[in-house]
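J.: have a look; sequence and predicted model below, questions after that.
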Amino acid sequence: MELITSADVAAAEERLAGITVRTPLVPCEWAPGELLVKPENLQPVGAFKIRGAANALARLVPERRRSGVITHSSGNHGQALAYAARAHGVRCVVVVPAGAPRVKVDAMHRFGAETVEVEPARRAETARGLADEQGLTLVPPFDHPDVIAGQGTVGSEIAADRPDIEAVLVPVGGGGLAAGVATAVKARCPGAAVIGVEPELAADAKESLESGRLVTWPPERTGRTVADGVRVGPSELTFAHLRARLDGIVTVTEEEILAAVGALARSARLVAEPSGAVATAAYLAGRTPPGRTVAVISGGNVMPDVLARAVAAEG
């Protein structure tokens, strides 16, 4: 299976100039050791997903782009594709799983998306069917080289800003972000460790890497975690990247995830959704290598009640 290259990520950087925010690295002096966070919650859609969606849309031939696009998403990728499609003036349909956070679905509508709600296990199948029926182009949330390359620009920015970095911690759901970041960081900072982070309740990528084959957990199993953005597991394409380029995966508990959401809000003044806080959670729990570390905050589209509960927990 062909993997993306650092050249693909560099090309994506050029396409995304002026579209995405070049997020800073924020030092966390309140945390032990040397922790910096990369706040992708500051992107226009509140998450890193704008990078992959915008890159994939830009790569479509004009005729296919004009016919409209479709995806399946629990929230952040759907918002990102809707935002990018609106900029191009094209139709966007998002198939969302039942139970997706209302704050994310409402944002999709604000960006002009049409949504179709289905049971979680049927969202990819439904999106493929509607794409065929309506002549739409499917832009998957992670299972595409252009999406992975766009997400990789998170890693190229980290490497450019801190070439002396020793470890990069990345949330893992579908694996597109981790695949892209590992590709970019390993090319520019080969001595740095790139570590994926998953909730214990949705650790299918960790099990896959340990067994040497792709293992898929059913939605009723991954749906137990509060980190809704990482309830989906890797594809064959992203798993191939993770096997080749990731240095390992660690897991965090639900309590550790919510504690990290609270700590980021109180001490860093950054709003992170539970999925976005898992990398910081792993660092604060002492599960990652020592040294100068960047934890990627992948998104900040959190339900208000979840944020309030996390902030109050240790406030």
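T.: Received, thanks.
J.: all contacts plus neighbour counts: C-alpha atoms, from now on.
T.: Noted.
J.: mind listing what's buried in the host helix or strand of residue 264?
T.: Taking DSSP states H and E as the criterion, residue 264 maps to helix 254-267. Residues of helix 254-267 classed as buried by neighbour count (16 or more other C-alpha atoms under 10 Å): 254, 256-266.
J.: dump these into JSON lines; add distance to residue 160 as well.
T.: Below are the buried residues of helix 254-267 laid out as JSON lines (distance: C-alpha to C-alpha, whole Å):
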{"residue": "254", "distance to residue 160": "33"}
{"residue": "256", "distance to residue 160": "30"}
{"residue": "257", "distance to residue 160": "28"}
{"residue": "258", "distance to residue 160": "31"}
{"residue": "259", "distance to residue 160": "30"}
{"residue": "260", "distance to residue 160": "26"}
{"residue": "261", "distance to residue 160": "27"}
{"residue": "262", "distance to residue 160": "29"}
{"residue": "263", "distance to residue 160": "27"}
{"residue": "264", "distance to residue 160": "24"}
{"residue": "265", "distance to residue 160": "27"}
{"residue": "266", "distance to residue 160": "28"}
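J.: this is the other structure I want to compare:
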Amino acid sequence: MFGIEEIQAARERLAPYIYQTPVIHLQNLDETLGCQVYIKPECMQRTNSFKIRGALNKMLTLPKEELKNGVVAASSGNHGKGVAFAAKLLGVKATIVIPDNAPQVKVDGIRNLGAEVVQCKLSERHVIAGQLSEKYGYTIIHPYDDYQIIAGQGTLGLEIAEQLPDADFVVVPIGGGGLIGGVSTAVKSEIPGARVIGAEPAALRRYAKSVEAGERVNLEEQRSVADALLTQKPGEKNYPIVTANVEGFVGVKDEFMLKAMKLLLMEGKILAEPSSCIGIGAALQGELKKWNVKESDRVCFVVSGGNVGLDQIKKLESIC
């Protein structure tokens, strides 16, 4: 069984290598969002994303024998950058399989860390990673469906619990479920009264649909500005963890993610990618009203990454 002990062990393992990012109260956003706005800015993390936590934790737990031929990872970009960083640290070869429409800033970030990049259709990432593993003996570092990955991401939740022990809500971006699985486990263990909400793209509500169906469902491939959150099916290991600890799920439209990105940049002075702004977008869209979030409630929004290029920032000029 997966629990807080695995997350605590991951924290000790990762301590020499990652940053403990702060929790920041963005008071000038309180009135706009209708709550006490706190953020956990993983855009300031090494590799500019929370993904380094899980990737490095997984690779630090693997025997050298499993790493000798190298590693391969399917990714939308941020996980790949985390794996590339960990591989460079450990002196092993890394191959990252990412969508052919991934933001160039993510492709360049992976290559700059010395990893090989293979690009393909979004839906083919895991298939191609599996083929490369079989052909070359690479060890697969899954982006979310792995307990060591979930534990690594959960270290972020432990930090929130220490930095904001009186949090009322924690709003977390959700794709396959690695981040929210770990964060919700840590938060519910340390702050039982806090409520964790998952924010997913309105175009791809794989968790909401799965809960409605009573089992994991696989949705058709979709496009969204939330390029890091386009996993089509909840992870097998993640799903029971998430459904046990998460209050519910909200669907956020692209326009509100972009509005949130602009708000964070212009008013909060935080540069984050669209996927990472989805929680703020949910608040702007009015989704948090479903949980009766009050002006006095302390809401921590996980801003999960900041791998964004100038081309994406320029598009914000037309966003009202």
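T.: That came through fine. Everything numeric in this text was worked out from a predicted model, so none of it was measured.
J.: where does the TM-score land?
T.: Superposed pair, TM-score by TM-score structural alignment, normalised by the length of the first structure: 0.95. Supporting alignment: 309 aligned residues with a C-alpha RMSD of 1.2 Å.
J.: quick one on the thing from earlier: the helix holding residue 264 of the first structure maps to which residues in the second structure?
T.: Counting by TM-score structural alignment, helix 254-267 of the first structure falls onto residues 254-267 of the second structure.
J.: can you list contacts of the matching stretch?
T.: The contact list for stretch 254-267 of the second structure (C-alpha atoms under 8 Å, 6 or more residues apart in numbering) reads 28-29, 201-202, 224-226, 270-275, 277-278, 280-282, 284-285, 316, 319-320.
J.: before we move on, what about stretch 97-109 of the second structure?
T.: Under C-alpha under 8 Å, 6+ apart, the answer for stretch 97-109 of the second structure is 72-78, 80-81, 117-122, 125-126, 128-129, 227, 307-309.
J.: what are the buried residues along it?
T.: Buried positions in stretch 97-109 of the second structure, judged by neighbour count with 16+ other C-alpha under 10 Å: 97-99, 102-103, 106-107, 109.
J.: so it matches what in the first structure?
T.: Under TM-score structural alignment, the match for stretch 97-109 of the second structure is residues 95-107.
J.: ok, stretch 165-180 of the second structure next?
T.: Against the first structure, stretch 165-180 of the second structure falls on residues 163-178 (TM-score structural alignment).
J.: then stretch 57-64 of the second structure?
T.: Counting by TM-score structural alignment, stretch 57-64 of the second structure falls onto residues 55-62 of the first structure.
J.: contacts only, for residue 187 of the first structure.
T.: residue 6.
J.: now which residue in the second structure aligns to it?
T.: That one, residue 187 of the first structure, aligns with residue 189 by TM-score structural alignment.
J.: same thing with residue 209 of the first structure?
T.: For residue 209 of the first structure, the residue aligned by TM-score structural alignment is residue 211.
J.: which neighbouring elements make contact with whatever helix or strand residue 205 of the first structure lives in?
T.: Residue 205 of the first structure belongs to helix 204-211 when elements are defined using DSSP H and E. Where contact means 3 or more C-alpha pairs under 8 Å, 6 or more residues apart in numbering; DSSP states H and E, helix 204-211 of the first structure is packed against helix 236-245, strand 248-252.
J.: quick check: angle from that helix to helix 236-245?
T.: Comparing the axes of helix 204-211 of the first structure and helix 236-245 via axes from the mean of the first three to the mean of the last three C-alpha atoms, to 10 degrees yields an angle of 60 degrees.
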